[in-house]
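Participant: Below are the sequence and a predicted model for it; my questions follow.
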Amino acid sequence: MSHKRIPKRKAAIAAGSVAALGAAALLLPNANASQDGAADNATPKTLKATDASDLAAKLSQALGGAFAGSYYDSAKQQLVVNVVGGDNNNLVVQAKKAGAAVRQVENSTAELKSAARTLRTKATIPGTAWAVDPRTNKVVVTADSTVTGAKWDRLQSTVQGLGSGTATLKKSAGTFKTFVSGGDAIFAQTQGGGVRCSLGFNVTASDGSPAFLTAGHCGVAAKQWSDSQNGQPIATVDQATFPGSDFSLVKYDDPNTQAPSEVNAGNGQTVQIKQAADATVGATVFRMGSTTGLHNGTVTGLDATVNFQSETNPGGVDTVNGLIQTNVCAEAGDSGGSLFTQDGSAVGLTSGGSGDCTAGGETFFQPVTAALQATGATLGAGNGAGAGGQAGGGQQAGGGQQAGGDQSGTAAPGDQSGTAAPGDQSGTAAPGDQSGTANPGDQSGAANPGDQSGAVNPGDQSGAGDGSGIAQSQ
């Protein structure tokens, strides 16, 4: 479908007007108001997840080597801080006075990082991942379905060598892949065919021009991006990093593009993005993607390393470090989409994982804070941007043959990711109409011309439709 260029555009972030209703209900009420703790300073304070993240950062600095990670207890709305060296009561008292719940653990942060280095040296195998889990005070190692035979034996031996008190090993039913195909859908043409990804967050580049963040593997795959399938480019990649990290800075070609700092949560609701924040294990987060819409879940690990099978070097591996691990589901086409909190903090960009929004799995995200620091960009509108500008109904249809059908996702049964009934996965199409789910092994994310499975009729709860466009002609 052709794309008509008009000088002034209004761009918006968010991957679809349709959301899983359960996730939307959790997102919109803003129920987690901050409360003061008891008068006794030693009593853990009741905190919002964002405040818990800020406190964790402060305590990490204050406790130094005694700090062994932290996590958010969402049931109690408390920050739990791990401390080693129990004889140092002053540190425990300091953490408690700051408002955290404190528990003493065996493994220090340095020891857990040392274990991760051993894994990088001995077990960088395609289809593996590991992350620090502060709730267990261990490194959790995951192997996907491709890790078998000698590779499995090697991985298992390495984990056993670290000791059961330091690392654990589990299997994933899916295959770790990037989610090329994802907030608002963005499209590009490559020699290998069409590619679709998702817009993450609108930002202002260091030179003041309007831009957006998306996944690095999207920016590496193609230089120019459109807001409609087969449309004229509206944005050009300025910086792209993958592997190692997974982020791209893409500048809008029209300097007058209006790019409000918000996420369209669906059903006419938007969430204003006010700041970037580091993820906290245990915190509830929301992901928006052009394939599956709005889903929510929990941060399960930090500083994760994922070893993707290389798409350019047969038998090679593309390793990405420093990622956020979650149980929020995702599928092909969600790459680059926004991970954020209920109070409007930008947290991550969808990278990859295993599974889908039916079977579950693990999904990994590039931290937004690291992407902003590396690119020099800042969150918020660019030149001429009008605050509160809504996403327009850009031509978001299509998205057919997207990267392999086993593309990240992590909604384990019983978790909160999406809370939609099977067959009503807020953008997940029914079998045979996968709107971004591809032929196995097809990593191109090529769109299927004529496939309108991403377009939404009024009241249709499947796909990214009206309100999900990157740009709207004025």
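Facilitator: Noted; the coordinates are in hand. Just so you know, these numbers come straight off a predicted model, no measurement behind them. Numbering: from 1, shown residues only.

Participant: all contacts plus neighbour counts: C-alpha atoms, from now on.
Facilitator: Fine.

Participant: What ranges does this structure have for its helices?
Facilitator: Remark: helices assigned in the chain by DSSP state H are 21-27, 49-63, 89-97, 109-122, 149-162, 216-221, 368-375.

Participant: Out of these, which gets nearest to Leu323?
Facilitator: Between Leu323 and the helices of the chain, the tightest spacing by C-alpha to C-alpha is seen for helix 368-375, at 9.9 Å.

Participant: Residues touching the closest one, excluding its own?
Facilitator: 205-206, 239, 247-249, 276-278, 346-349, 378-379 (C-alpha atoms under 8 Å, 6 or more residues apart in numbering).

Participant: Take those residues and keep only those in strands.
Facilitator: Mapping the contacts of helix 368-375 onto strands (DSSP state E) picks out Gln239, Phe247, Ser248, Leu249, Ala276, Ala346, Val347, Gly348, Leu349, Thr378, Leu379.

Participant: Nearest residue to the second one in space, please, no chain neighbours.
Facilitator: The reference is to Phe247. Nearest residue to Phe247, sequence neighbours excluded (C-alpha to C-alpha, 6 or more residues apart in numbering): Gly216, at 3.7 Å.

Participant: how near is that neighbour to Lys97?
Facilitator: According to C-alpha to C-alpha, to the nearest Å, Gly216 and Lys97 sit 41 Å apart.

Participant: Between these two, point out the one with more neighbours.
Facilitator: Gly216 (27 against 16; other C-alpha atoms under 10 Å).

Participant: ok, the more buried one touching Gly244?
Facilitator: No - between Gly216 and Gly244 there is no contact under C-alpha atoms under 8 Å: 9.6 Å.

Participant: where exactly do the strands run in the stretch 201-350 of the chain?
Facilitator: Using DSSP state E, counting those that start in this stretch, the strands found in the stretch 201-350 of the chain span residues 201-204, 210-214, 224-225, 235-241, 247-252, 262-266, 269-272, 275-276, 284-289, 293-309, 317-326, 338-340, 345-353.

Participant: here comes the other one, which I'd like you to weigh against the first:
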Amino acid sequence: MKHRRITKRRAAVAGAGIAALVAAGVTFQTANASETTKAPAPQPLSITAAGKLASTLGKDLGTDAAGTYYDAKTKQLVVNVLDEATAKTVQAAGAKARIVENSLAELKSARTTLKQDATIPGTSWVTDPQTNQVVVTADRTVSKTELAKLTKVVDGLGATVELQRTKGEFKPFIAGGDAITGSGGRCSLGFNVVKGGQPYFITAGHCTEAISTWTDSSGNQIGTNEQSSFPGNDFGLVKYTSSVAHPSEVDLYNGSAQAITKAADATVGQKVTRSGSTTQVHDGTVTGLDATVNYGNGDIVNGLIQTDVCAEPGDSGGSLFSGDSAVGLTSGGSGDCTSGGETFFQPVTEALSTFGAQIG
């Protein structure tokens, strides 16, 4: 069992990153103590400002930081640190410091051990900055023997890992936006994009692996696959082959639509909305990043956004967004929109980068 401890380190403050924040207009606080000595509360930040601050502090602090998340109630960025010196740096930059035990290196090492020794269908794991642990979840398909193996590995990792069970079953939601269909089933359109001046749309990779030619809800052919990546990733690119309208917006299923003007990375604690052709529109919160999900049959996907938003078969590929920002593509999860559940999303920014496409 790992001994619990607080690691003492000196914070290395990179002046260039802090200066950039000043130039960007971020309000700094004068702080002489960490959160444990009741330092002045940071000023409220929007989710966009918090994301930028998190990115800059992550680069400046390096291994002295141990994860970040957004507190939607107080509108503050919370930064996990390993010592008082780093806490003062965080507070000076306008964020809330929280001293924790486990470093990112220790959490990464735990994930590596899980990958090597506990790759079991029906499991997922994600680094949770709010608990400062790697949270491992086993669904109802995991057998007693497999659970015993998983428990042994988790116990060996001590305080860095927590094991949970879910009554649901992790599975891709094949059966965002409007319904798109083909000979292999039904999915949902994620976001309209532009590549090389031509119109395309993106959806889940497990959808484009099963279906190559797409039609709309009226049976009219609208597109054919251009690129697909699943497992490992879960995104696909489809080229429009008809003159159907393709505005950069998401169907809200109430007669209106949300305009989408850009793509953005998710932040833990961020409020998000999902649109899909089975269960339409549902809201929730980002609960983890860089999640690994084992859907079974060798279908393991990495780097996913974990949320408490519900979804069901047919919602796959649909849109996850926050305001006018595209955030994710529905991959899979457990539960449903009656009893609740959790859903994982492929980050949109990674898909766009891979495809060389832009929101539009």
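Facilitator: Perfect, I can see it now. A quick note: this is a predicted structure, and the numbers were derived from the prediction, not measured.

Participant: so what number do they get for TM-score?
Facilitator: Remark: TM-score between the superposed chains equals 0.87 [TM-score structural alignment, normalised by the length of the second structure]; 327 aligned residues with a C-alpha RMSD of 1.6 Å.

Participant: In contact with whichever residue in the second structure pairs up with Thr298 of the first structure, which residues are there?
Facilitator: Alignment note: Thr298 of the first structure maps to Thr285 in the second structure; criterion TM-score structural alignment. Taking C-alpha under 8 Å, 6+ apart, we find Thr285 of the second structure in contact with Val268, Gly269, Gln270, Lys271, Val272, Thr307, Asp308, Val309.

Participant: which one in the second structure is aligned with Pro147 of the first structure?
Facilitator: Actually, residue 147 of the first structure is Val. It isn't Pro. Alignment note (TM-score structural alignment): Val147 of the first structure maps to Val142 of the second structure.

Participant: For its match, grab the count of nearby residues.
Facilitator: 17.

Participant: wouldn't it be in contact with Gly122 here?
Facilitator: Yes - with contact defined as C-alpha under 8 Å, Val142 of the second structure and Gly122 form a contacting pair (5.9 Å).

Participant: conserved subset of the contacts of Thr285 of the second structure in the first structure?
Facilitator: Counting by both residues aligned by TM-score structural alignment, their matches' C-alpha atoms under 8 Å, the first structure reproduces these contacts from those: Val268, Gly269, Gln270, Lys271, Val272, Thr307, Asp308, Val309.

Participant: can I get the residues you listed in CSV with distance to Asp216 of the second structure and neighbour count?
Facilitator: Listed next are these as CSV, based on distance: C-alpha to C-alpha, whole Å; neighbours: other C-alpha atoms under 10 Å:
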residue, distance to Asp216 of the second structure, neighbour count
Val268, 34, 24
Gly269, 34, 22
Gln270, 32, 19
Lys271, 30, 20
Val272, 26, 23
Thr307, 28, 24
Asp308, 29, 18
Val309, 25, 25
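
Participant: Leu104 of the second structure pairs with which position in the first structure?
Facilitator: Aligned partner of Leu104 of the second structure by TM-score structural alignment: Thr109.

Participant: hang on, its match packs against Phe67?
Facilitator: Yes - at 6.9 Å, Thr109 of the first structure counts as touching Phe67 under the criterion of C-alpha under 8 Å.

Participant: who's more crowded, the two?
Facilitator: Phe67 (25 against 22).

Participant: sorry, back to before: quickly list what's touching both of Gly216 and Gly244 of the first structure.
Facilitator: With C-alpha under 8 Å, 6+ apart, Gly216 of the first structure and Gly244 have no common neighbours.

Participant: Report the contact partners of the residue nearest to Phe247 of the first structure.
Facilitator: Counting by C-alpha under 8 Å, 6+ apart, Gly216 of the first structure has contacts Ala240, Thr241, Phe242, Pro243, Ser245, Asp246, Phe247, Ser248, Gly336.

Participant: next one: Leu379 of the first structure
Facilitator: Counting by C-alpha under 8 Å, 6+ apart, Leu379 of the first structure has contacts Phe201, Asn202, Val203, Thr204, Ser261, Ile273, Lys274, Gln275, Ala276, Leu372.

Participant: What's the match for it in the second structure?
Facilitator: Per TM-score structural alignment, Leu379 of the first structure is aligned with Ile359.

Participant: Repeat that for Gly355 of the first structure.
Facilitator: Using TM-score structural alignment, Gly355 of the first structure sits opposite Gly335 in the second structure.

Participant: Look up how far Phe321 of the second structure lies from the residue lying closest to that match once chain neighbours are set aside.
Facilitator: Spatial nearest neighbour of Gly335 of the second structure, chain neighbours left out: Gly341 (4.1 Å); criterion: C-alpha to C-alpha, 6+ apart. Noted for Gly341 of the second structure: a distance of 18 Å to Phe321 of the second structure, by C-alpha to C-alpha.

Participant: More neighbours: which of those two?
Facilitator: Just comparing Gly341 of the second structure and Phe321: by other C-alpha under 10 Å the higher neighbour count belongs to Phe321, 27 against 20.

Participant: Could you tell me how far that one is located from Val348 of the second structure?
Facilitator: Phe321 of the second structure sits 10 Å away from Val348 of the second structure, going by C-alpha to C-alpha.

Participant: same deal with Gln76 of the second structure?
Facilitator: Distance, Gln76 of the second structure to Val348 of the second structure, by C-alpha to C-alpha: 25 Å.

Participant: quick one: which of those two has more around it?
Facilitator: Neighbours were counted for Gln76 of the second structure and for Val348 using other C-alpha under 10 Å; Val348 has more, 27 against 22.

Participant: That one maps to what in the first structure?
Facilitator: With TM-score structural alignment as the criterion, Val348 of the second structure pairs with Val368.

Participant: can you check Gly318 of the second structure too?
Facilitator: Residue pairing (TM-score structural alignment): Gly318 of the second structure is matched to Gly337 of the first structure.

Participant: tell me the contacts of that match?
Facilitator: With C-alpha under 8 Å, 6+ apart, Gly337 of the first structure has these contacts: 14-15, 182-184, 197-201, 214-215, 287-290, 349-350.
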